[in-house]
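Q: Provided below for reference: sequence and predicted model.
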Amino acid sequence: MDPKVVMVVRILLGLFMITFGLIKFMGFIPFPPVEGDGGILMGIYVSSGLIKLIGELEAAEGLALLVVKFVPLALTFLIAILFNAGMFHILRDMGNIMGALIGLVLSFILVFA
């Protein structure tokens, strides 16, 4: 794959993950409402503080992608986080799946580049 395309995808994924990580960590944009079992699970994540940890990891891995340090390690963590986010949305909250799918597609492009 063209190195310029890989660089653009890496920067986009880095900015994407920093943005979503800071949203979870700092809470400056509220989460969209999640109905049913997904809402209960999201409530557990928020009340236990797990969502802030996930946000910190997302922001740190996005920063690692932007500064081109530990990119394979960052992608390893991001694939795991994004896969779990995708599965959550597929199983519990199909209406809000677009962010997880965009992140997964960008990360798979980088993995196979």
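A: Looks like it arrived, so ask away. Residues are numbered from 1 along each chain as shown.

Q: C-alpha only now, for contacts and for neighbours.
A: Will do.

Q: for the lengthiest helix in the chain, the distance to its chain's centre please.
A: Determined from DSSP state H, the single longest helix within the chain is helix 3-26. How far helix 3-26 lies from its chain's middle: 9 Å, per C-alpha atoms, centre = their mean, to the nearest Å.

Q: before we go on, here's another structure to hold up against the first:
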Amino acid sequence: MNSRFTYLMRLLLGVILLVFGLNKFLNFIPAPELPENAASFITSLATTGYVLQVVGVLEILIGLLLLTNKWVAFALVVLAPISVNILLFHLFLDIPGISGALLVAVINGILMYKLWPKYKPLFN
């Protein structure tokens, strides 16, 4: 996990998560125009009053853990279902916006692969 490549991937993923997590609270990046089904889905999540906030807090915490190089293996495990859901949202509801979701999912996968020895005991 100490190569320059994994270091850069960890920092890139950390920055992405921190920025998009903070954006859920500060709204400094305007929301893109979404297809009707995608907009309806996001509206229903926002209506709950907690889902998007919880995801935002998790993204911020995971981003900070990655940027500070603390509990990285744990952070990546917590991020896995979030990144899969982001990917599935774009795959089924907003295919034009899938590039960012693919980037997050691929980097998450690469970093988990690089840390595989830490996860191996989970499968014994």
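A: On my side now, so go ahead. Quick caveat, the model's predicted, so the values are computed rather than measured.

Q: can you pull the buried residues of the longest helix of the first structure?
A: Residues 6, 9-25 are the ones in helix 3-26 of the first structure that count as buried (16 or more other C-alpha atoms under 10 Å).

Q: Can you tell me which helices and strands the helix or strand that comes right after that helix packs against?
A: Heading C-terminal from helix 3-26 of the first structure, the first helix or strand you meet, by DSSP states H and E, is helix 36-48. Counting contacts by 3 or more C-alpha pairs under 8 Å, 6 or more residues apart in numbering; DSSP states H and E, helix 36-48 of the first structure packs against helix 71-92.

Q: Could you list every helix and strand in contact with the helix it packs on?
A: Using 3+ C-alpha pairs under 8 Å, 6+ apart: helix 71-92 of the first structure touches helix 36-48, helix 50-66, helix 98-111.

Q: can you list the ones you listed in a markdown table and add mean neighbour count and distance to Phe77 of the first structure?
A: Formatted as a markdown table, those follow (neighbours: other C-alpha atoms under 10 Å; distance: least, C-alpha to C-alpha, whole Å):
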| stretch | mean neighbour count | distance to Phe77 of the first structure |
| --- | --- | --- |
| helix 36-48 | 13 | 18 |
| helix 50-66 | 21 | 7 |
| helix 98-111 | 17 | 10 |
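
Q: In TSV: those, plus distance to Leu78 of the first structure.
A: Listed next are those as TSV, based on distance: least, C-alpha to C-alpha, whole Å:
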stretch	distance to Leu78 of the first structure
helix 36-48	18
helix 50-66	7
helix 98-111	7
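
Q: out of those, which comes closest to Asp2 of the first structure?
A: Asp2 of the first structure lies closest to helix 98-111 among these, at 11.4 Å (C-alpha to C-alpha).

Q: ok and the closest one relative to helix 71-92, angle-wise?
A: Angle, helix 98-111 of the first structure to helix 71-92, by axes from the mean of the first three to the mean of the last three C-alpha atoms, to 10 degrees: 150 degrees.

Q: separation between Val34 of the first structure and Val46 of the first structure?
A: 13 Å (C-alpha to C-alpha, to the nearest Å).

Q: go on, Gly14 of the first structure?
A: Gly14 of the first structure is 24 Å from Val46 of the first structure, by C-alpha to C-alpha.
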